[in-house]
Structures are given as structure tokens and as C-alpha cells.
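Engineer: give me the fold of what follows.
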Amino acid sequence: MSGSYWEAVRETGLSVPSDRPLDELTAELTRMLGDPDPEIREALAHPALSTWIAQGVYDDLLSGLGDGMAAGLVVGLGDADSDSVFRRSYSALVLGACIARDNERPLVPGGKVLEWGDRVATWLLRERDLRGFVVGKGWAHAVAHGADALATLASSPHVATPELTVILDVVADRVLAPVAAAYGQGEPDRLARATMAVLRRDLVPLTVVEPWVARIGASTAVPAPDAGNAEAFLRALYLQLALGPHPPEVRADLLLTLVEVLRRRNADLRRR
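Structural biologist: Down below sits the predicted model:
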């Protein structure tokens, strides 16, 4: 359908059109998630799908919709600097919306949510296109969108201590992965937000979290993109832990740990 059709849908407040079957509309919106035009992808497709999910339009179809979004995570996976990243990145956002809907009310089996989480984690660690904003095409932001999906997953009642620990490991692996250029468009903050979602569950003990922080803190401190990512992440996590709402039980002890790690990584500041 033409863009004017979906513009008209947007003008109605994203009400579900009655002139076409839902499966046909969904298939078209799914294709639109990969469109390089941000007006189609960011302003029409993603808002429509996310709104309909939140409104319960897909409650009886949520498992199939989530599976379709999970399939989108592998479209063109391995490419770098190609338009295929949009389909993967925005599929992650919509899959996160599916998980969020299930968090509100149980709609799919717990095993299905865990399967979706595994698909998101696998994709996020394999993703090679790490661009944030793409001039003329809008946001790609795969790392940020993946982190958002992990944050939602961390709040799932189907996720317990073992899965939360895996989420922390995925965050650390993404932070420490070699990159050609340091993250520069909020990715460390979004990864820290996912970490906070894990910590707020109060299910992962400090005996697990402290070595996890130490692993990230032990990354090389010489000027390098991946070292810069680790530093930016640790600072973001410290700030969110110190100032954010709903502090986790490990807050006080973990703040001390973060301060010590940051002190070691920034020893030159103490000599000035």
C-alpha cells in the first residue's frame, strides 16, 4: 500500500484499519520495519506494531508475532553498513514489545519467552553493524535496541537467576567486544539500563555481580575503542545506580565496587 494509506492510519491515532485483514496489515508493517526511509520505519511501522501490541490487538497471536520478529533478527546478519540492519534492529524493538505485553499478563508459555530472549542475545552478540544514527536514513542503533529488549526481558516473570546472570554476561560480552569505533550515541547508557533492570530483580547476588564488574573493569585502559566502551559503560552504570529510582539491594556495596574499579582505571586523575 502507499505511504498515504499508513499516514491516514496514523492520523486516526493508529487505530487498526477495518478494510484489510490483520494478517495482511501485519505482514506489510513487518516489511516496513526494514525500510531505509525513517518516515516509514520509525514513524509508521514501529509505532503501529508497538501500539497494537500494547492495546492487546495481538493477544491471541502474540506467539506467532514474536516468532516473526525473532526471524527478522537474522535477516542479513553478518552484513556491515547495509540497509539490512534496520530490519534486525527494529525487529528487536517489536520483539521487546511482545515480551513487555506478556510481562503485563501471561499470554505465551515461559519457554517461548526464554526462546525469544536467547534469539535476542545471540543476535546482539553477532551483530556487526553498530552504527547509531545513519545520515539520511535515521536510527539503526542495533546495540541500543538490543539492550532495550534485554531490559524488558529482565523484567519477565519467566526469567530467574540463571537467565538474569546470562543477561549480565551478554551485556559484558557486548561491552567488551572489539569494535572499529567507540559507541558514541548512548549505547553504554542503554546497556547500563538493561543491567539495572537485572539488578532491580534482587535475584543475582553480589558474589556474582562483583566479579562481573571486575571483568569489565579489567579491560585494557589504553586508548582503544573497546576500552572506551568499557569506561563509558562503567560510568553510566555508576550514575544510574547512584541516582536512579528503585535502587536494588546491592546498591551500596556495588557503588563501592564501581568506585574502586573506576579509581584504578583513572589513576591519573588522582595525581593532578
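Engineer: all contacts plus neighbour counts: C-alpha atoms, from now on.
Structural biologist: Noted.
Engineer: all strands for the chain, in order.
Structural biologist: In the chain, the strands defined using DSSP state E lie at 133-134, 138-139.
Engineer: so how far is Gln185 from Gly110?
Structural biologist: Going from Gly110 to Gln185 by C-alpha to C-alpha, to the nearest Å gives 33 Å.
Engineer: still on that earlier bit, to Met32, which of the strands of the chain lies closest?
Structural biologist: Checking these against Met32 by C-alpha to C-alpha gives strand 138-139 as the closest, at 13.9 Å.
Engineer: I'd like the distance from that closest one to the chain centre, please.
Structural biologist: Distance of strand 138-139 from its chain centroid, counting by C-alpha atoms, centre = their mean, to the nearest Å, is 15 Å.
Engineer: next: stretch 178-189.
Structural biologist: Centroid separation between stretch 178-189 and its chain, computed with C-alpha atoms, centre = their mean, is 14 Å.
Engineer: one more to put side by side:
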Amino acid sequence: MKITSLILLTSLTFFTHTGLANECQQQITSEDLKSLKTNDFTIKDDKKRNNFAIILLNCLSHPDPKIRDEIVYQAYSAWLRNNELEIKTLHTLLNKLQTILTSKSIDSNGFEQPFAALVLSEVVRVDRITPYMTEQERQTIVDVSTRFMSNISDYRGFNEQEGWRHNVAHTADIFLQLALNKQVTKAQHQQILTAIKQQITPTNTFYTFGEPKRLAMPVVYIILQNKLSANEFANWLTSVTSPAPFENWQNVYQSEQGLAKLHNTRSFIHNLYAITSNSKNPKLKAIQASLQQALKRVD
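Structural biologist: Model prediction:
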């Protein structure tokens, strides 16, 4: 594949929505983007590939879902899963993506941060397969991602014209990779569980885009790491199924907030139960009694 000059100032007619999109258009031509997918994201020259991977971050907020979802994200997934990026590039991506999540986004359309989270999940995945982060870098990832999850207020999922945003699910994907990473500590698992709990029942939002299952998946793998005791998990589950701020679960039927809380809590517990109930793994079998009690509390 031939990548033209990465600083070529060309005009893309579909890039008119944000300053971030303008940065993308100034550095990458439409032909480069289309060619990237056509050639299965192959850039034979190592230096060009690594440079392009950094510059492509400017396209995370692209308003066209076919570019954002099918080219930008898939390019990172292909390069990272095929071990085609240098360690130096991984660290650069790590730092830039975390900066996006910790800063107030200038993307008024709300695409940049959820797609930064999705790409970051792929960068974090590399570390669990071939560790390259320091303990402090891993802790920073946990801090940044849990803080971002806790502060999410944009719950838009899929739109037929604009595609996906999906902040909660994409951040849960970071948690899943961390949960699978044997280097992640018990304290970090607890930090992740606290952040997950905060988004199981967002106020006045009914999850309809598969968020409860995405939130449940990292919980399953935290359990499988066996760093939490059965009692610690049971206590966490009890806190998840608390009716607070309502006095009891019968009182939730009088408001939209209450009904959303019941809907989302039930969906999370049912997904967790569905994923684990038929497993023969002793660690997952050990939590079934707690899950059944949780189901009784909310059903």
C-alpha cells in the first residue's frame, strides 16, 4: 500500500463537523483511508506504519461511522493483534489515549472519547499477552479508566445515521483486558468493581444497547483470577442489588428513576448469571449461591 504524505493539506468534503476532524483531514487523505482498508491495513514499511498509527488518532472523532468504525478502529485492532507496532509507539498511543479520556473533549458530537476507550482496550490487551507496561503505568491505566467510567454521563449507544458511541461498553472493554491480565492486583480489581457498580444503574437511563453484558464480562474474569474471596464478591453483589436511594424494591415502581434502576440492575444480574450458571469452573460455581440470592432480591 502506498501512503501519501501524512501532512498533505487536502480537503475531505465529509470532514466538516469538528476541529478534530479538520486535523484528520489535514494529515490523511480520503484515498489513504480507503486504501488502508482495501489493503487489509497493510503498510509494509515499519516506520511509516508506526508514524501512521499515531497520526490516525486524529480520526477517532470522524463523523462518518464507516471511517470511524470500519477503518480507524479496525486498523488499530489489526496492527495491535498482529504485533505490528513498536513498544515506543505503544507507549505513545497509551499516553495520548489516556490524555483524551482525562481531558474535556472538544468533540461536540461525542465520538472521540468512546472510540479512544475502544482503541485503548486494544493497547491494554497487548500488555496482558506480552507485558510492556511498568506497574505504575498499569496503575495509571486503572486510575484513568475507572475515573472515566465513573464520570460518564453520555449514554448514547447506536444511531443509524451516526453509528456507535457506547461510552460505557467501550470502557468496560478496557476493564475486561485488565481483568484478564495476571499482573493486575486485587486492589486494582476492587477499584474496577467500584467503577462498574457506579454505572450499573445510571439515573433515568434504561440500557438498551447491551451495556449490562459488557459490564458483566470483566466481573466474570475478575472472579476467575481468584484474588477476591467468595465473601468479598458476595458483599459487592449485595451492594449492587441495594434498592438505595429507595427504601425497598417495591418503591421503585412510582418513578422513572426507580424503574430504570430496577431494569438495569435486573439486566446486569441476569447477564452475570447467564454467563456463569452452566460453567463447571469451581470459581464460577462458588458464586452461584450469591447470584441466586441477588436474583431473588431484584425479581
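Engineer: please pull up the equivalent of Thr207 of the first structure in the second structure.
Structural biologist: Under the alignment (TM-score structural alignment), Thr207 of the first structure pairs with Asn231 in the second structure.
Engineer: please point out which parts of stretch 34-48 of the second structure sit buried.
Structural biologist: Buried residues in stretch 34-48 of the second structure, counted by 16 or more other C-alpha atoms under 10 Å: 35-37, 41-43.
Engineer: actually stretch 150-164 of the second structure, not the one I wrote
Structural biologist: By 16+ other C-alpha under 10 Å, the buried positions in stretch 150-164 of the second structure come out as 150, 155-157, 163-164.
Engineer: ok, these vs Thr185 of the second structure, which is closest?
Structural biologist: Of all those, Thr185 of the second structure sits closest to Ser150, with 19.8 Å by C-alpha to C-alpha.
Engineer: what about the aligned residue in the second structure for Leu256 of the first structure, how many residues nearby?
Structural biologist: Aligned by TM-score structural alignment, Leu256 of the first structure pairs with Ala289 of the second structure. Per other C-alpha atoms under 10 Å, the neighbour tally for Ala289 of the second structure reads 11.
Engineer: distance of Ala289 of the second structure from His270 of the second structure?
Structural biologist: For Ala289 of the second structure relative to His270 of the second structure (C-alpha to C-alpha), the value is 14 Å.
Engineer: and Val219 of the second structure, by the same measure?
Structural biologist: 13 Å.
Engineer: same thing with Leu20 of the second structure?
Structural biologist: Leu20 of the second structure is 40 Å from His270 of the second structure, by C-alpha to C-alpha.
Engineer: now swap in Asp40 of the second structure and tell me
Structural biologist: Plainly put, Asp40 of the second structure is 38 Å away from His270 of the second structure if you go by C-alpha to C-alpha.
Engineer: counterpart of Ala144 of the first structure over in the second structure?
Structural biologist: With the correspondence set by TM-score structural alignment, Ala144 of the first structure lines up against Ala169 in the second structure.
Engineer: ditto for Leu164 of the first structure
Structural biologist: So, by TM-score structural alignment, Leu164 of the first structure is matched to His189.
Engineer: settle this for me: its match is touching Ile223, isn't it.
Structural biologist: No: using C-alpha atoms under 8 Å, His189 of the second structure is not in contact with Ile223; the gap is 9.3 Å.
Engineer: which of the two has more residues huddled nearby?
Structural biologist: Neighbours per residue, other C-alpha under 10 Å: of His189 of the second structure and Ile223, the larger number sits with His189, 22 against 19.
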